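Asker: sequence unknown, structure follows:
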């Protein structure tokens, strides 16, 4: 009787999970398999022509290299800005922590498209920054912030910085202050305590956040398209061109597979750092 009851429970569980499983297969796994098939097959024949064309065509390699370059710059800037911000928030009182976190979270409620266009108002040749600098007499002609790599990086940092700050701040709050106080009682200075105790404990969360920002930057589309003005090609923009205008599904699929493999490799590192953080 117990075996029959156990089988019934398993069967009921399977029926409850089945709709979600079907949705995952049809909505996520099947398109990925179709993309892989497009990159590997020409008709019914196995072919690596799309991958060889990707390697031999300098334009595709240039776009891939530019994308990784912007992702690295964005990630480094987010780390340099996000770590001090999270550390500063940790030292505030509970009231000011809530205010600071609200200031970081509220932009999530605003569309990325709206926030991106707002940067045009701020960074344009007649924007707030250039007009202010000209009035102060610091510059004679407007600085070109937009439609170049600088504008893309600024807009991307604005969107992705919270993805590093919020989990990093949550991890910092878990660090026991007693460890720092114990080190200080043994004669360690504040800088020594920070670099020898606090920073190593927060490093797994920092690394995980950096990997997450890097992965998200690789697939960014809206911000580079608007702030780059078509002059800063990235992978997502190139895929849009290959699919909607050319179209060249084989090449688009091969580029997507390369991006997917690289992102999965980074995600493995992300899971590793997350696991280390939980162990701490």
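Answerer: Great, that's in hand. Computed from a prediction, not measured in an experiment: that's the story for all the values here. Residues are numbered from 1 along each chain as shown.

Asker: Every contact and neighbour count from this point should use C-alpha atoms.
Answerer: Fine.

Asker: what's the helix or strand where residue 104 lies in contact with?
Answerer: For residue 104, the host element (DSSP states H and E) is helix 94-105. If you take CA atoms under 8 Å, 6 or more residues apart in numbering as the criterion, helix 94-105 is touched by 89-90, 162, 166.

Asker: Next secondary structure after that helix?
Answerer: helix 112-123.

Asker: Show me what counts as buried in that next one.
Answerer: Neighbour-count burial for helix 112-123 flags 112, 115-116, 119-120, 122-123 (criterion: 16 or more other CA atoms under 10 Å).

Asker: and that helix, what other elements does it pack with?
Answerer: helix 128-136, helix 149-173, helix 222-227 (3 or more CA pairs under 8 Å, 6 or more residues apart in numbering; DSSP states H and E).

Asker: Specify the angle between the helix of greatest length in the chain and helix 149-173 in degrees.
Answerer: Longest helix in the chain by number of residues, with DSSP state H as the criterion: helix 58-90. Angle, helix 58-90 to helix 149-173, by axes from the mean of the first three to the mean of the last three CA atoms, to 10 degrees: 40 degrees.

Asker: Tell me what angle helix 58-90 forms with helix 94-105.
Answerer: 160 degrees.

Asker: what helices or strands is helix 58-90 leaning on?
Answerer: helix 49-56, helix 94-105, helix 149-173, helix 199-218, helix 235-244.

Asker: Check which element follows the last one along the chain.
Answerer: Next helix or strand after helix 235-244 toward the C-terminus (DSSP H and E): helix 249-279.

Asker: Which positions in that next one come out as buried?
Answerer: Quick answer for helix 249-279 (16+ other CA under 10 Å): 249-257, 259, 263, 266-267, 269-270, 273-274, 277.

Asker: And stretch 54-67, how far out from the chain middle?
Answerer: In terms of CA atoms, centre = their mean, to the nearest Å, the centre of stretch 54-67 is set 21 Å apart from its chain centre.

Asker: okay, now the one to match up with it:
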């Protein structure tokens, strides 16, 4: 009786949260799925999506921008995480603060900051013009380059923090054993350290890519309306056209892609120490 009563009480505590999750998350997703097959449970919306080349181009462009952003996040994030592991305890705290502090700043503010830096009249272009390096402003903004720079800046902490956590858990005796056997620092890194941290890098890469394909604010601001991504097209379909059924179909495709990537992430994550 005591255990049964405890289970009932536990269920009573969990029930409100379960109801909130069901109403706030599950029901909207089910309604979206239903809308994607509207009006009469057909695949007409998906057929229209496949038949219109513009939507396929947007989907491919979204995955391309997300992939490039993920690549540069890994290219910059891995050395930073590795460098942090070689610092003193105080140095690690300071470096960690610089990585975490951007989380406290609004994505909107950070995106506008890049406009101030990279715009035609921004700090970078004005500095290059004053030094005589260029004769006219370089187009660093309102194109894919600006979007990738902004997205990489926002997502790189999601690469650094998991990698740093995995690297700090690595058994240092393995590195010492490699050095004892005559391996140089470079050999120890590429033959021991990097292979052991590769699962964490793969998991972090998937995490960043999943986040990148759903970006809205940064492409809208830094792309200047010239870089079409899924989230921006959904805004047009819902708020301007409107075409809820087609928007629901595109959202379903995006959801399926995200779930597939998340399933892959879950397979990799247990082996990455994350």
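Answerer: Nice, thanks for sending it over. Treat the numbers as computed from the prediction; the structure is a model and nothing was measured.

Asker: Mean distance of the longest helix of structure 1 to its aligned residues in structure 2, please.
Answerer: Compared with structure 2 after fitting, helix 58-90 of structure 1 deviates on average by 0.6 Å (mean CA distance after the TM-score superposition for structure 1).

Asker: I'd like to check the angle between that helix and helix 49-56, please.
Answerer: 80 degrees.

Asker: and the angle from helix 58-90 of structure 1 to helix 199-218?
Answerer: 140 degrees.

Asker: sorry, back to before: which of the buried residues of helix 112-123 of structure 1 lies closest to residue 59 of structure 1?
Answerer: The closest of the buried residues of helix 112-123 of structure 1 to residue 59 of structure 1 turns out to be residue 116 (CA to CA; 26.9 Å).

Asker: what does that closest one align to in structure 2?
Answerer: Taking TM-score structural alignment, residue 116 of structure 1 has residue 111 as its aligned residue in structure 2.

Asker: list the contacts for its match?
Answerer: 150, 217-218, 221-222.

Asker: what do you get for residue 221 of structure 2?
Answerer: So residue 221 of structure 2 contacts 111-112, 142 (CA under 8 Å, 6+ apart).

Asker: do residue 223 of structure 1 as well
Answerer: Here residue 223 of structure 1 is in contact with 112-113, 116, 152, 155-156 (CA under 8 Å, 6+ apart).

Asker: same check, this time on residue 159 of structure 2
Answerer: 73-74, 77-78, 201, 204-205, 208.

Asker: Also residue 124 of structure 2?
Answerer: 117-118 are the contacts of residue 124 of structure 2 under CA under 8 Å, 6+ apart.

Asker: quick one: what's aligned to it in structure 1?
Answerer: With TM-score structural alignment as the criterion, residue 124 of structure 2 matches residue 129.

Asker: distance of its match from residue 217 of structure 1?
Answerer: Using CA to CA, to the nearest Å, one obtains 25 Å as the distance from residue 129 of structure 1 to residue 217 of structure 1.

Asker: Burial check on the equivalent of residue 96 of structure 2 over in structure 1, number of neighbours?
Answerer: Counting by TM-score structural alignment, residue 96 of structure 2 lines up with residue 101 in structure 1. A count of nearby residues for residue 101 of structure 1, using other CA atoms under 10 Å, gives 16.

Asker: repeat for residue 232 of structure 1
Answerer: 21.

Asker: try residue 83 of structure 2
Answerer: 13.

Asker: What residue in structure 1 is paired with it?
Answerer: Using TM-score structural alignment, residue 83 of structure 2 lines up with residue 88 in structure 1.

Asker: now that match: how far from residue 172 of structure 1?
Answerer: Counting by CA to CA, the gap from residue 88 of structure 1 to residue 172 of structure 1 is 11 Å.

Asker: got the contact list for the nearest residue to residue 121 of structure 2 once chain neighbours are set aside?
Answerer: Nearest non-adjacent residue to residue 121 of structure 2, counting by CA to CA, 6 or more residues apart in numbering: residue 137, 7.6 Å away. Shown in contact with residue 137 of structure 2 (CA under 8 Å, 6+ apart): 120-121, 125-126, 129.

Asker: can you list these in CSV and add neighbour count?
Answerer: Output for the contacts of residue 137 of structure 2, formatted as CSV (neighbours: other CA atoms under 10 Å):
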residue, neighbour count
120, 18
121, 14
125, 22
126, 18
129, 15
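
Asker: for those, which one is nearest residue 172 of structure 2?
Answerer: For the contacts of residue 137 of structure 2, the nearest to residue 172 of structure 2 is residue 125 (45.4 Å; CA to CA).

Asker: Report the spatially nearest residue to the closest one, omitting neighbours in sequence.
Answerer: residue 137 (5.5 Å).

Asker: Map that neighbour onto structure 1.
Answerer: Under the alignment (TM-score structural alignment), residue 137 of structure 2 maps onto residue 142.
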